[in-house]
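# everything below, folded, please.
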Amino acid sequence: MTHPPVPRSYRAAVAVARPVMRAMTRRRWEGGENLPQGGFIAAANHLSHVDPFTFLHFLIDHGRYAKVLAKHSLFTIPVLGHLFRSTGMIPVHRGTERAASALNEARARLAVGEAVAVFPEGTLTKDPDLWPMVAKTGVIRLALATRAPLIPVGQWGAQALLPRGRRIPRAIPRKPVTVFAGEAVDLSDLYDLPLDAEVLREGSARLMAAITALVARARAETPPATPFDPRTGPA
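A predicted model of the protein is given here:
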């Protein structure tokens, strides 16, 4: 399948950023064979403000110039905002009447065969040990509405490159970064059910369980039995 054309500005940004990322990281990529040729949703855990770049690096190294759903405030930053707009990234207006516009735009991108990259948690994980936490439901709404393949992605290592509270990456020595993509999450039994809170919670739980399993493999550790819920705190 032929992929949609990639904006020239996107290719130019990658030409600059990819050598920088390669100079700062030692990469372990696995699961690229799970990325479909047509439109799909890639959903990853969120550890660090630099992990959108490691996430995209993985996808682009496998030939998919994905469009990221990113909070609208990033589009207002000089230079960065222009870059986001020119490369076709999708702004998310959280808590406003325009909140649905991001999902509509993502649906349109998927319909023409593009890849869409998302962070289901909606923000950096608040789990004290950096395990994936309970997801918001927007990603599942998108997956059920479009029936696009939903690919879980687990990543680990970006937090060493740019720890929380720092503005400048710790580039030396190079940091090991692991990104694993898993098989598509099976939501087929949910497709024809009413899109209520129970269905959205079930779909989100399946997605985050798949992502957490990939993160556990990347970390070679056992995850908590119950994911952190920012509304209630630790279980």
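# CA atoms for contacts and neighbours, from now on please.
Fine.
# do I have it right that Gln159 meets Leu47?
Yes - the criterion here is CA atoms under 8 Å, and Gln159 meets it with Leu47 at 5.9 Å.
# those two: who's more crowded?
Leu47 (25 against 20; other CA atoms under 10 Å).
# residues touching the residue nearest to that one when sequence neighbours are not counted, list them.
Distance criterion CA to CA, 6 or more residues apart in numbering; nearest residue to Leu47, sequence neighbours excluded, is Leu124 at 5.5 Å. Applying CA atoms under 8 Å, 6 or more residues apart in numbering to Leu124 gives the contacts 46-49.
# let's go with 10 Å and repeat that
Leu124 sits next to 45-49, 51, 130, 132-133, 164 when contact means CA atoms under 10 Å, 6 or more residues apart in numbering.
# can you check Lys126 too?
46-47, 132-134, 228-230, 233-234.
# how close does Pro5 get to Pro163?
To Pro163, Pro5 is 35 Å away according to CA to CA, to the nearest Å.
# so which of those two has more stuff around it?
Remark: of Pro5 and Pro163, Pro163 carries more neighbours, 17 against 8, as counted by other CA under 10 Å.
# tell me the buried residues in the longest helix along the chain?
Using DSSP state H, we find that the single longest helix of the chain is helix 197-219. Buried positions in helix 197-219, judged by neighbour count with 16 or more other CA atoms under 10 Å: 199-201, 203-219.
# here is the second sequence; please produce its structure so I can put it next to the first one:
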Amino acid sequence: MSLYADPPDWELVTLGELLRWPLPYQEGAVNRGLLRAVALAARGRVLAVSGLQNVRAGYDPFILALNHSTRTEALLVPAVLTLHRGGRLIHFMADWNFRLIPGIGLLYRRAETLTVTTKPARPRVLDALRPLYRAPGSVLDHARATLARGRSVGVFVEGTVNRDPETLLPGRRSAALLSLETGVPIVPVGIRFPHAAPGRPIGDGDAMEVRIGPPLLPRERLERPSPAALRAWHATVMGEIARLSGKRWSPAPGSGRLVGAPPRRAALPPPSHGAAP
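I've put the predicted structure just below:
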């Protein structure tokens, strides 16, 4: 298969197809094996992915902005996207607590995640280990440096797992801030759970569909975005995620309609076939 033709939507693949999947951007047999193993685990959980043409490796850098309904999607969705990108990583922001879990910590290190150390550990006694995972500078500084190197960044913008089947959380503005500061487009992603029982919280075992929207390009690059500009761009992004995920969104609990300017969709250039890993 070609990495540069428009990719088909993800559907369930066989073990043989996974083993033969080209991964030119993944170095080392261990990394390739781990990626294929997690992608295999996604077969029964990620039912479909549409819009893969919007996250091809040649379109880096971009900021992937997703809703967040289960703990498992933080492993499975990045693995499926990395597989379709030929092994080229999207560097997701991830809570440091997960690095304490055997196996998960290994996967996060191999995936070169951007570690967020703001939340306390569970149990709290493990907070003594937090300095071991805190890198110099903020996670936003590391995200800016990642984008400047031509790499893409992933953000679960709700900031925590939200099991509400109908409504998004107001969300955090880090993705919008990075986009305005750098001029890098945001690729909105909605994760749906079509077979979840209506009226109950979304569970970690519920199968998901992933819908990737076209890139959203900020109207201008702002070294220091004003609160109003940041608020409006965040609302635009969250509105697209709401549309893709099939959920409602409002900027604050109890507030009304969506706010924000109509999105400006980025025109996708031809992918750079020789993009460096």
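# just to revisit the earlier point, what's the overlap in contacts for Gln159 and Leu47 of the first structure?
Leu130.
# can you pull out the helices in the stretch 1-150 of the second structure?
Using DSSP state H, counting those that start in this stretch, the helices of the stretch 1-150 of the second structure run over residues 15-20, 29-41, 73-84, 104-110, 130-133, 139-148.
# identify the residues contacting the fifth one?
Pointing back at helix 130-133 of the second structure there. 96-97, 99-100, 115-121.
# which of these fall in strands?
Mapping the contacts of helix 130-133 of the second structure onto strands (DSSP state E) picks out 115-116.
# between the contacts of helix 130-133 of the second structure, which is nearest Arg109 of the second structure?
Checking those against Arg109 of the second structure with CA to CA, the nearest one is Arg99 at 8.0 Å.
# what about the equivalent of the residue nearest to Leu47 of the first structure over in the second structure, distance to Lys247 of the second structure?
Under the alignment (TM-score structural alignment), Leu124 of the first structure maps onto Val161 of the second structure. Look at Val161 of the second structure and Lys247 of the second structure: by CA to CA, they are 15 Å apart.
# do Asp164 of the second structure as well
For Asp164 of the second structure, the distance to Lys247 of the second structure (CA to CA) stands at 9 Å.
# neighbour-wise, which of these two wins?
The residue with more neighbours, out of Asp164 of the second structure and Lys247, is Lys247; 19 against 15, by other CA under 10 Å.
# what residues are up against that one?
Neighbouring residues of Lys247 of the second structure by CA under 10 Å, 6+ apart: 67, 164-169, 190-192, 239, 241.
# now Ala216 of the first structure
Counting by CA under 10 Å, 6+ apart, Ala216 of the first structure touches 131-132, 154-156, 210, 222-224.
# repeat that for Leu80 of the first structure.
Contact analysis of Leu80 of the first structure by CA under 10 Å, 6+ apart lists 74, 86.
# can you tell me which residue in the second structure aligns to it?
Aligned partner of Leu80 of the first structure by TM-score structural alignment: Ile104.
# ok, now Met133 of the first structure?
Aligning on TM-score structural alignment places Met133 of the first structure opposite Leu169 in the second structure.
# assign a three-state SS to its match, would you?
Of the three states, Leu169 of the second structure takes coil according to DSSP: H, G, I helix; E, B strand; the rest coil.
# assess the claim that it and Ser250 are in contact.
Yes - here Leu169 of the second structure reaches Ser250: they are 7.9 Å apart, a contact under CA atoms under 10 Å.
# please enumerate the shared neighbours of the two.
Met238.
# between those two, which has more neighbouring residues?
Counted by other CA under 10 Å, Leu169 of the second structure and Ser250 do not tie: Leu169 has more neighbours, with 23 against 20.
# what sits closest to the more buried one if chain neighbours are left out?
With sequence-adjacent residues excluded and distances taken as CA to CA, 6+ apart, Leu169 of the second structure is closest to Glu158, at 5.7 Å.
# pretty sure the one you found contacts Gly190?
No - counting by CA under 10 Å, Glu158 of the second structure stays clear of Gly190, with 11.8 Å between them.
# so for the two, which sits in the more crowded spot?
Counted by other CA under 10 Å, Glu158 of the second structure and Gly190 do not tie: Gly190 has more neighbours, with 22 against 19.
# need the counterpart of the more buried one in the first structure.
Using TM-score structural alignment, the equivalent of Gly190 of the second structure in the first structure is Gly154.
# isn't Leu81 of the second structure right up against Arg36?
No - the criterion here is CA under 10 Å, and Leu81 of the second structure misses it with Arg36 at 11.6 Å.
# show the end-to-end separation of stretch 89-96 of the first structure, please.
Distance across stretch 89-96 of the first structure, first residue to last, is 19 Å (CA to CA).
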